[in-house]
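Provide a 3D model corresponding to the input given below.
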Amino acid sequence: MVEGQRFAAFLFDMDGTLLNSIASAERVWARWAARHGLDVEAFLQTIHGVRSVETVRRQNLPGVDPEREAAAITQAEIDDVEGVIAIEGAKAFLATLPAERWAIVTSAPRALAERRMAAAGLDFPPLVITAEDIAHGKPAPDCYLLAAQRLGVRPQDCLVFEDAPAGIAAGEAAAARVVVISATHAHPMQTPHRVLADYLQVAVDINEQGLALVQA
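As a prediction, the model looks like this:
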């Protein structure tokens, strides 16, 4: 349980956590997988929460340049944001947070993050850690460690909001506390962490000791 515990900052994954981009992402990736003769249905289960270049690299496709393919996929995702929507309650929840006390930590490149946040009607915070900012993507903790450093807080004093196994593992490896947002989950996830369907059931209490989740 994390309700009532005080944190120095809140760190949010983007896709599946603040917004739902599954339809858009799966349209783009399904076309790519079909072109390369992959089992599309099985492949789509592997794309969430990690950087595109790492998804491509894992396929070990002969003659395929992962960096070039990832760049093309990112552009296709930027061009197709139909159906990208905010998770329920996310916009109002974020509006209550002090700008210097939260960040987005996403596996998406910055241009794609900007496009999807705009499509979902969500504002960009001052600090956004993206795929370009780190050498090792989720499940490595680098992105969350960097976000904490840039906010001037300890990672163990942060609350991470995540939805995918790779991101949850990254938050754990950074020694942060984790909350799982299940809005886009087709099936219940087995996790020891607090699970929230969306942001409608929680609010934020702010004082000089930090930020705390409370029941709305």
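
make it CA atoms for all contacts and neighbour counts henceforth
Noted.

What ranges does the chain have for its helices?
Assigned by DSSP state H, the helices in the chain fall at 22-35, 40-44, 52-58, 66-79, 90-95, 110-119, 142-151, 165-173.

Would you reformat those as TSV and include mean neighbour count and distance to Ile134?
Shown next, in TSV, are these (neighbours: other C-alpha atoms under 10 Å; distance: least, C-alpha to C-alpha, whole Å):
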stretch	mean neighbour count	distance to Ile134
helix 22-35	16	22
helix 40-44	14	24
helix 52-58	17	13
helix 66-79	16	15
helix 90-95	15	25
helix 110-119	18	12
helix 142-151	21	6
helix 165-173	22	13
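
want to put them side by side, so please do this one too:
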Amino acid sequence: MRDAAPALDATAERKVLNALMEDEGDAFPAAGGAAELLGALREHPWALVTSGSCGPVRRRFELADLPLPLVQIYGEDVEQCKPHPDGYLKAARLLGMPPSNCVVVEDAPHGVTAGKRAGCTVVALATTHSADDLREADHCFPSLEQAAPHLLAMSGKL
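Coordinates of the predicted model:
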């Protein structure tokens, strides 16, 4: 909000966005391969870091029948959302790991920037933005399904 429309009240706009997400319900299914990847990660510590609000995000995971990790960082849990690294730094701290041992999966330029600023390895998914927009990432894949084998291999090394 600060970048796109600094004159608007971010708190009021978050409420509007949350209401829209509630109205949409399950209109946005999980990305292909998400259930399999998150199921495989149950053996590894992982976190959810999102600029979204807790209620709508949890509802989306529930509707998609996706597991949620123990560590969950939402937009309202940090002073500054992406592109600031606060969310990723907080998640790493709660996971008890240095950020350099964390892998961030992102589909937006601000998220990639936040992950890099936190000192994490960033795997980008060119699903909502072009690969060129995500060039700051360490790795980029066209989809989560194509990134999953790489992510699972990385999780075994952390």
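
Could you tell me the TM-score of the two chains?
Remark: TM-score between the superposed chains equals 0.84 [TM-score structural alignment, normalised by the length of structure 2]; 153 aligned residues with a C-alpha RMSD of 2.4 Å.

before we move on, back to that, reformat the helices of structure 1 as CSV; add distance to Met189 of structure 1.
Listed next are the helices of structure 1 as CSV, based on distance: least, C-alpha to C-alpha, whole Å:
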stretch, distance to Met189 of structure 1
helix 22-35, 17
helix 40-44, 17
helix 52-58, 22
helix 66-79, 27
helix 90-95, 21
helix 110-119, 25
helix 142-151, 22
helix 165-173, 9
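
For Leu196 of structure 1, which of the ones you listed is the nearest?
Taking C-alpha to C-alpha, helix 90-95 is the member of those nearest to Leu196 of structure 1, at 11.8 Å.

Would you mind getting the average deviation of the closest one from structure 2?
In the superposition with structure 2, the average deviation recorded for helix 90-95 of structure 1 is 0.8 Å (mean C-alpha distance after the TM-score superposition for structure 1).

what's that helix aligned against in structure 2?
Taken onto structure 2 by TM-score structural alignment, helix 90-95 of structure 1 occupies residues 34-39 there.

which residues make contact with that stretch from outside it?
Stretch 34-39 of structure 2 is contacted from outside by 65-67, 144-145, 148, 152, using C-alpha atoms under 8 Å, 6 or more residues apart in numbering.

Most neighbours of all these, which one?
Leu144 (24 neighbours; other C-alpha atoms under 10 Å).

In structure 2, which residues correspond to stretch 136-156 of structure 1?
Using TM-score structural alignment, stretch 136-156 of structure 1 pairs with 80-100 in structure 2.

What sits closest to Leu200 of structure 1 if chain neighbours are left out?
Using C-alpha to C-alpha, 6 or more residues apart in numbering and skipping the chain neighbours, the partner closest in space to Leu200 of structure 1 is Gly89 (5.0 Å).

mind checking how far that neighbour is from Phe10 of structure 1?
Distance of Gly89 of structure 1 to Phe10 of structure 1, computed by C-alpha to C-alpha, to the nearest Å: 16 Å.

who's more crowded, these two?
Phe10 (24 against 15).

Do I have it right that that one meets Glu162?
No: if you go by C-alpha atoms under 8 Å, Phe10 of structure 1 and Glu162 don't touch, sitting 11.0 Å apart.
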